[in-house]
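In: sharing a model that was predicted from the sequence below.
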Amino acid sequence: MILHGYWRSTAAYRVRIALALKGLRYEQVNHDLRTGAQRDAAYLTLNPQGLVPALALDEQVFMQSGAIIELLDELHPVPPLLPATPAGRATARAMAAVIGADIHPVNNLRIVNALREDFGADERQVQAWIARWIGEGFAALEPQIVGPFALGDAPGLVDCFLVPQVYHAERFGVDLSAFPRLVAAAEHARALAACQAAHPAAQPDADPA
């Protein structure tokens, strides 16, 4: 099993958390998004979208973090990352999608670079853009957090998405004081050894501290 990623990619971070929660061993091949390494021809043959993460498994390559995490959950169902009931699974998927479909896509590196390069946004405007979409998404999630983890007593799919998004918010100085339940759930998950092992700073391609 080979995970193609980048240390600071929140999408790759999600998959690392899932792999660690499952106790699965894997190799890492890292692509520096700042240099455009994800658009190299060799990588595009594996992942035509030219994004990370991608998971190579059994001579197949799987794209998109949510799909990868659910694949891992089906192949290795213990411990489960989704609730036992259909309603619970739908709730977990919806909460994860708030981050994966509504917050992350408008705040990732290629969008932020486009704001700077194509529209002349300065860093204050970029910060405001990031804070706006994180704030709107987190406001929707806050009342749905049931704790101590994002969706109950055990870490799962939502935590795989939430922990990296809180990391991203903190990295850009977003004020999270309006979301105490969400922050508490993220802190609870971040205390796990699995989340610590998946942290960007713990990755082999991380910038020196």
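Out: Cool, the structure landed.
In: please make it C-alpha for all contacts and neighbour counts, starting now.
Out: Will do.
In: stretch 178-197: which residues count as buried?
Out: Within stretch 178-197, the residues that qualify as buried are 179, 181-186, 188-190, 194-195, 197, counting by 16 or more other CA atoms under 10 Å.
In: A further structure is provided below for comparison with the first:
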Amino acid sequence: MTLTLHGYWRSSAAYRVRLALALKGLHHDSVAHDLRIGAQRADDYRALQPQGLVPVLEGPDGPLIQSPAILEWLEERFPDPPLLPFDTAGRAVVRAMAALVACDIHPINNLRVLTMLRQDMGADEAAIRRWIGHWIAEGFAALEMLIVRHGRGFAYGDTPTLADCHILPQVYNAERFAVDLTPYPALVASAEKLRHAVPQAAPDRQADAG
């Protein structure tokens, strides 16, 4: 089975998928689309992803879009090792943690939003960093409480889950923009554990990094 991941090395959404692929031991080919020059808006790419966003995972079921849906597909198609708990309550908690990143932090800090803030709203870089820091801090404060409650090394329990696949890329973004992470020791520790477990998924290890 051939899997091809369309992404960009700094895309946190693509990073989520790389983490899940690595955790499941799945080989994949990579196709890079440089978001800085708008390569994701090319007509041939929009034929795969009508929004012109990364990532896309091409496989036996055709092109799959939106990283949460891709992660769920990977979990269903390749259930071993599992990235969701076996009990329904645990699965709900993990999905809530993932959604906290995918729905509440990442969308308002992604490249499209930051570009509009800069170009249309006149925000300078200091304002951009305050914006990013504010929304990351709000989300991470809630995640820290959940990880303290449910984590035992990873965000939920003692093995990686889909929550970790969302949290580590958001930590990477926070580090890029110098967000203070000292208030979130449990979150940072769980992210570091995953980072060391699958270093091949890291942004700076990708062929298009630079």
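Out: Right, received. Where do you want to start? In this text the structure is predicted, and so the values were computed from the model without any measurement.
In: rebuild the buried residues of stretch 178-197 of structure 1 as CSV, extending it with distance to Asp102 of structure 1 and secondary structure.
Out: Formatted as CSV, the entries for the buried residues of stretch 178-197 of structure 1 read as follows, by distance: CA to CA, whole Å; DSSP: H, G, I helix; E, B strand; the rest coil:
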residue, distance to Asp102 of structure 1, secondary structure
Phe179, 17, coil
Arg181, 20, helix
Leu182, 17, helix
Val183, 19, helix
Ala184, 22, helix
Ala185, 20, helix
Ala186, 19, helix
His188, 24, helix
Ala189, 22, helix
Arg190, 23, helix
Ala194, 26, helix
Cys195, 23, helix
Ala197, 27, helix
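In: and which of these is nearest to Pro79 of structure 1?
Out: Checking the buried residues of stretch 178-197 of structure 1 against Pro79 of structure 1 by CA to CA gives Ala194 as the nearest, at 12.6 Å.
In: just list the residues touching the closest one, thanks.
Out: With contact set as CA atoms under 8 Å, 6 or more residues apart in numbering, Ala194 of structure 1 has these partners: 17, 20-21.
In: for the most far-flung residue of structure 1 relative to its centre, list the residues it contacts.
Out: Of all residues in structure 1, Gly120 has its C-alpha farthest from the mean position, at 27.5 Å, by CA atoms, centre = their mean. Contacts here follow CA under 8 Å, 6+ apart; on that basis Gly120 of structure 1 touches nothing.
In: map it onto structure 2.
Out: Counting by TM-score structural alignment, Gly120 of structure 1 lines up with Gly122 in structure 2.
In: against Met116 of structure 2, how distant is that match?
Out: When distances are taken as CA to CA, to the nearest Å, Gly122 of structure 2 and Met116 of structure 2 turn out to be 9 Å apart.
In: go on, Arg95 of structure 2?
Out: Arg95 of structure 2 sits 30 Å away from Met116 of structure 2, going by CA to CA.
In: with Phe154 of structure 2 instead?
Out: Using CA to CA, one obtains 35 Å as the distance from Phe154 of structure 2 to Met116 of structure 2.
In: now Gly59 of structure 2
Out: 33 Å.
In: the helices in structure 2, which residues?
Out: Counting by DSSP state H, one finds helices in structure 2 at the ranges 12-23, 43-46, 67-77, 88-99, 111-119, 125-150, 162-176, 185-197.
In: ok, Phe154 and Met116 of structure 2, which is more surrounded?
Out: Phe154 (24 against 12; other CA atoms under 10 Å).
In: give the closest residue to the equivalent of that one over in structure 1 in space, chain neighbours not counted.
Out: With the correspondence set by TM-score structural alignment, Phe154 of structure 2 lines up against Phe149 in structure 1. Across the structure, with CA to CA, 6 or more residues apart in numbering as the measure, the residue nearest Phe149 of structure 1 apart from its sequence neighbours is Ala185 (4.6 Å).
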